[in-house]
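Enquirer: I'll drop the sequence and a predicted model, then ask my questions.
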Amino acid sequence: MTSKNLRFIGLSLLTIVTLSIVYSGHFDNGFYFDDKHTIVNNNSIKKIEIVDFFTDSKTFSSLPGNQTYRPLTTLENATDYVIGGGLNPKVFHSHIFTIYIFLGIAIYFLALLLLRRNQSSNYNQYIALLISAMFCFLCANTQTVNYIIQRAEITAALFVVLGLIFYIHDGFLRKTYLYLIFPFIGFFAKEMAFIFPFLLFVYILILEEKVYIFNLKSSENIKGILNTIKKTVPAFAVMFLFYFLVYKPAVANNYVTANSSAFNYFITQPMAIAHYMVSYFFPYNLSLDSDWTAYGSIADYRVILGFLIHFVILFFTLKVSHKKNLRLFTFGILWFYVALIPSSSIIPLSEVMNNHRAFLAYIGLTIAVVSLLYNLYIKLQNNSSIKKVNLLVYAFLFIFFSGNIYGIIERNKVWDNEYSLWKDNSIKSPNNGRGLMNLGVILMRNGKFDEAEINFKKAIKIVPNYHYLHVNLAIIENQKGNTIEAEKYLKQAENIKSDYMTLYFYADFLKKNNRLKEAEQKLLNSIRLSDTYTKSLNLLLDIYQETKQYEKLKNLSEAILLKDPTNKKALTSLDNVKGKLEEINSLKAKIKSDPNSEDYLNLSVLYYNSKNYKEAKKASLEALKLNPNYAEAYNNLGIANFMLNDYNGALNAYTKAIELKPDYTLAKNNLLNTENSKSKMRDFHINESLVFYNNGNYKECINSAKKSIEIEPTSVAYNNICTAYNQLEKYKEALKACEKALLLNKNNKTAQGNLNFAKNKLK
């Protein structure tokens, strides 16, 4: 082995070791932002189900709107979850960083092949190593390397590069079209791999066919274009077949990509692309969630400037493409633009700009930069002393690598925890309402409610219709003890967007305020929207346990364990419920063989103790069918009706029990308690309707008054409905309500006044 080879091997190992040291501080960085719905809250990754991953896009995320088809990424997440025994960031980051190293090695071999075919130099392996090292040490890439779910970018890029390597190598894999296996695998990682045939087209056009766009009259150039099309047909065919036969049918119908129009998104992209270019050299403004918004008009100076910048760059790039020493530069620049087509074109995505989107594009830009610098180096060598030129080279390399290494270390620190990440985001992107909200959530978790509220209030001015902001303000108000204000925010959140997380937080609020029945319904709706969201499932288990709804508890526990056999809460709940159900099932079996009123009465007691009031009522009625004079059964029927909020039914049952058994003290006490509870609940809903009216929430005022009427119709309740309808300018409905109020109390002067007001408005 020559000293030259030893030197190269030493430099290569030094590059890998240095890169590993520079990134050593990131392996404990956690799961943030989109990691939450794709990894943390995604039950699908808790076990490796390869068939499910590749046939069901819902396994990618617990968020219905984000359930796209990336089965290879889901498989990687599941593998790391299983290997790490749970959410162990070290395992995830180690796997991702290993792929990143392999990508760096692949870039080296790609660059070496490109250099050998397009320029003759004794330093090709060093130039290729420089291309690989410059890319791997880019500070801008920290946004992808640290962001766990964006591992998809790295994996897809690796397979795209491998596809190009085996095509350019011109061996067995190219002749048999087996090079297409690599981009095909990449398609399963992320949609950005669809760009492979376009990159191949550019490579063949510029570097194999050597087409000069500014001389299309030349038959040689026309022939080159036709040859390029012919050579890339297989790659395009594989891509389109995959897209239409695999990807499109697999993507969930509710997958959402855009928040802006295609036109507004498109005219914003030139400046976004310019930002990616600037970030390559000066990564001064990297943030997790930018505050960029789509431009509103093509007349905006930023739109004009953006298009002008890229017109100049592309014009110059294509103009010099006929020069042999600049073809590689042209290829690199075109790679940069082509690789951004999926995210920076007419297809609008949910965010206008995201730094990680330029990851694959930066490979091309690095090839272009190094190629241009090498040509400049050769020119300077011919016109200046070698020492001066070498000094300039060393100075550039020192500034580039030291600056990026410093940037990587600092960005890794920013990604260290959620607070530092979102604090940094609030500084870099101060007009991002979602970012301010996320910072507020972290502050709230740390008990800094006042600071959290400040951030939420800032955010809601920017994005007033962001439902999660209303949810978080509700949590703040509830913490203060302002339950009415808290519920007002929750209802606003639900009206804006009734997604599974909004419903979960509303249910959590209801449970904390002992409104378990309402909480149960919200959770059922939440689970209907996303049956993999652990928090909703676990909270519903708690409610079923607390309310002793054992049949439901058993069914839910079993359903959870089918998808997640490791769910400790479901395992514990299932163990607890088996004994309770056995007692009920045993008595039901006895009744089936020998029906009698006493056993039905005992069954109603068991159902009551398990808080299954509907079944308790049914059992009491069955007892009364067999023994119509069974006072105890009437008492149990009264209790069941009371728990089901049927106060009149409860009063009738207790009255019947006392008629049959005049000295029945328990029934008498229950009767008195029901009468008191009925009047209290009736008055509670009347007072609640007044609170809603005073807060301007007229629809809720009407709903509360109707709840009061269901218990017992009163003139006051109907008057509240009349007043609210007047405010809503629904005068016909107001008229009917006031007439009912006066039927119940003809001396209700307020109702008479409201009636007259409605009549005047209808004239």
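Expert: It's in.

Enquirer: from here on, just use CA atoms for contacts and neighbour counts.
Expert: Will do.

Enquirer: where exactly do the strands run in the stretch 301-450 of the chain?
Expert: For the stretch 301-450 of the chain, no strands are identified by DSSP state E, counting those that start in this stretch.

Enquirer: helices along that one, start to end?
Expert: 301-319, 327-339, 359-383, 386-414, 418-428, 433-445, 449-462 (DSSP state H, counting those that start in this stretch).

Enquirer: next, the buried residues of the host helix or strand of N676.
Expert: Taking DSSP states H and E as the criterion, N676 maps to helix 665-694. Residues of helix 665-694 classed as buried: 667-668, 670-671, 674, 678, 681-693 (neighbour count, 16 or more other Cα atoms under 10 Å).

Enquirer: before we go on, here's another structure to hold up against the first:
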Amino acid sequence: MNFFEKLRKLSKLQLIFLILAVGFVVYFNSLFNGFVWDDEEQILNNVAIRSFSNLPLIFKSSTFSTGGAGLSGWYYKPLMTASFMLNYSIWRLNPFGFHLFQVLLHLINAVLVFLLFSALFKPPLVSFFLALVFAVHPVNSESVVYISAVQEVLFTFFVLGGFLILLKFKTKKSLITGAFLIFLALLSKETAILAIPIILVYFLLFEKDKVFSWIFSSLAILSGYLILRVGIAKIPFAHFSIVPISEATFSERLLTIPWEITYYLRVLLFPRILATAQHTVIKNPADFSFWGLGILVLIFLSATIWTVLKLRSKLFYFFVFWFFCSLVLILNIFPLDMTVAERWLYFPLIGFLGMMGIIFAWINQSFPSLSRLFIILSLVAIVSLGLRTIVRNSNWRSGLSLYEHDIKINKTAFDLQNNYGVELFRVGRIDEAKIHFERSISLQPKWWTSFNNLGAVYERKGDFSEAEKMYQKSIENGNYYLAYEN
């Protein structure tokens, strides 16, 4: 029996074991990473996570701690903070435990993706390879190794679990259980609201008798969420942000959409260049990034429509809806905190892989002689993606290593310049830190944090007069609590 025959004869349990094993090997190096970026505010400085007695508090306020300023902001992700609370109770401030929790949760999601695809289409080997791609794809690295992005992994876990239960629900109890898991997903991240229309479309396509039950359940889910968020926590959905895409006009945000879509397609298909803090804004319709990339987007949409018409598969319609519905939410029609972010693709990737799975299954059925070639190409792709993920995991080893790498790719990000300056300051490279704080200010003169940090540089150098000016500017721009303390 050759390799290909052995692979085809593996049981579902053996395939699941392989998914877990390969995924764990790829993310093993991330277990030894430290706390990075917002981890300082969400975990290190967040006293609310240090006692389970604060559990009611995280359901009545924002999940974002700003150290001396306490819990504040427009974020409402209580289950994310509850996960930090759980990990802190076991590991205290040892980042290893936080990373282990996140990696294991991601691997469970990869298994759930496999189970979902296996339930929806054949052959199982296609579902296996798609789940492996999900497990090791570099675009997921940020969601898996960045502790403060655990909400992506967490809400996806609840959505997949809830959807799998709802797929097979025959009783009122299973409907309630599935709906409750979707509710928990919403408490992990607001993006989980996507599950409501996605599941509705599935029922409309395949199980119309469940449509009314799901609409009623959805209303209950949304009502419960709004009562908690707006009624009890009093956290609105609108927020103020100084990032370029948030300051951009509506027309500028629309002009930026082709750049965003092509960026996401590029990192999905060719994830060679990855970086955080992307703040590109297209302001001129004559810019190639609008009309040139717009042509590429039209070609992609045309190819998708052609495939829909060619396959005439309701399942393909479903995954097209999953991908594009979740993509629309991250195109800054309503402004977000960045123009693009790799972690936002964690959930849309499942829809994208579902589309690819239907196409691969059709090719396998239409041209069975190509099945071995498909397996070989899949293995090559998975190895390549896994190696790229291992490298990206190492970029996230520390704040210094992350910013030092990403700033070479993304030189115009005001927050990246500031964060790199902070890490340089901490290791005593004061003069270099000063340069990056000044660059941050020149890129975004409204941001208070960079002025505060530049003030700390002047204070370290003994120039107290200039330091006071910077602290005062920080207070004027944002009423920044650290500037008061300094």
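Expert: Alright, I've got the coordinates. Fair warning: this is a prediction, and the values are worked out from it, not measured in the lab.

Enquirer: so what's the residue count around the equivalent of R388 of structure 2 over in structure 1?
Expert: Taking TM-score structural alignment, R388 of structure 2 has G407 as its aligned residue in structure 1. Neighbour count of G407 of structure 1, defined by other Cα atoms under 10 Å: 21.

Enquirer: from V91 of structure 1, how far off is L601 of structure 1?
Expert: Note on L601 of structure 1: its distance to V91 of structure 1, by Cα to Cα, to the nearest Å, is 58 Å.

Enquirer: try N29 of structure 1
Expert: From N29 of structure 1 to V91 of structure 1 the distance is 11 Å (Cα to Cα).

Enquirer: give me the nearest residue to the counterpart of T293 of structure 1 in structure 2, chain neighbours excluded.
Expert: Counting by TM-score structural alignment, T293 of structure 1 corresponds to T280 in structure 2. Leaving aside its sequence neighbours, T280 of structure 2 sits nearest to T339 (Cα to Cα, 6 or more residues apart in numbering; 6.2 Å).

Enquirer: now do the contacts for the one you found.
Expert: I245, E260, Q278, H279, T280, V281, L331, N332 (Cα atoms under 8 Å, 6 or more residues apart in numbering).

Enquirer: pick the most deeply packed of the helices of the stretch 301-450 of structure 1.
Expert: Among the helices of the stretch 301-450 of structure 1, helix 327-339 has the highest mean neighbour count (mean count of other Cα atoms under 10 Å), at a mean of 25.

Enquirer: which of the contacts of T339 of structure 2 are buried, as a PyMOL select command?
Expert: Restricted to buried positions by 16+ other Cα under 10 Å, the PyMOL selection for the contacts of T339 of structure 2 reads:
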select buried, resi 245+260+278+279+280+281+331+332
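
Enquirer: count of neighbours near the aligned partner of W344 of structure 2 in structure 1?
Expert: When structure 1 is aligned by TM-score structural alignment, W344 of structure 2 is paired with R357. Neighbour count for R357 of structure 1, taken as other Cα under 10 Å: 22.

Enquirer: hmm, back to that, I'd like the next helix or strand past the helix holding N676 of structure 1.
Expert: helix 698-711.

Enquirer: residue range for that next one in structure 2?
Expert: Under TM-score structural alignment, helix 698-711 of structure 1 corresponds to no residues of structure 2.

Enquirer: buried ones in the next helix or strand after that helix?
Expert: Downstream of helix 698-711 of structure 1, the next assigned helix or strand under DSSP H and E is helix 715-727. Neighbour-count burial for helix 715-727 of structure 1, counted by 16+ other Cα under 10 Å, picks out S715, V716, A717, Y718, N719, N720, I721, C722, T723, A724, Y725, N726.

Enquirer: and the residues you listed as TSV, adding distance to N264 of structure 1?
Expert: Shown next, in TSV, are those (distance: Cα to Cα, whole Å):
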residue	distance to N264 of structure 1
S715	56
V716	54
A717	51
Y718	51
N719	51
N720	48
I721	46
C722	47
T723	46
A724	42
Y725	42
N726	43
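
Enquirer: which of the residues you listed lies closest to Q545 of structure 1?
Expert: A717 (35.8 Å; Cα to Cα).
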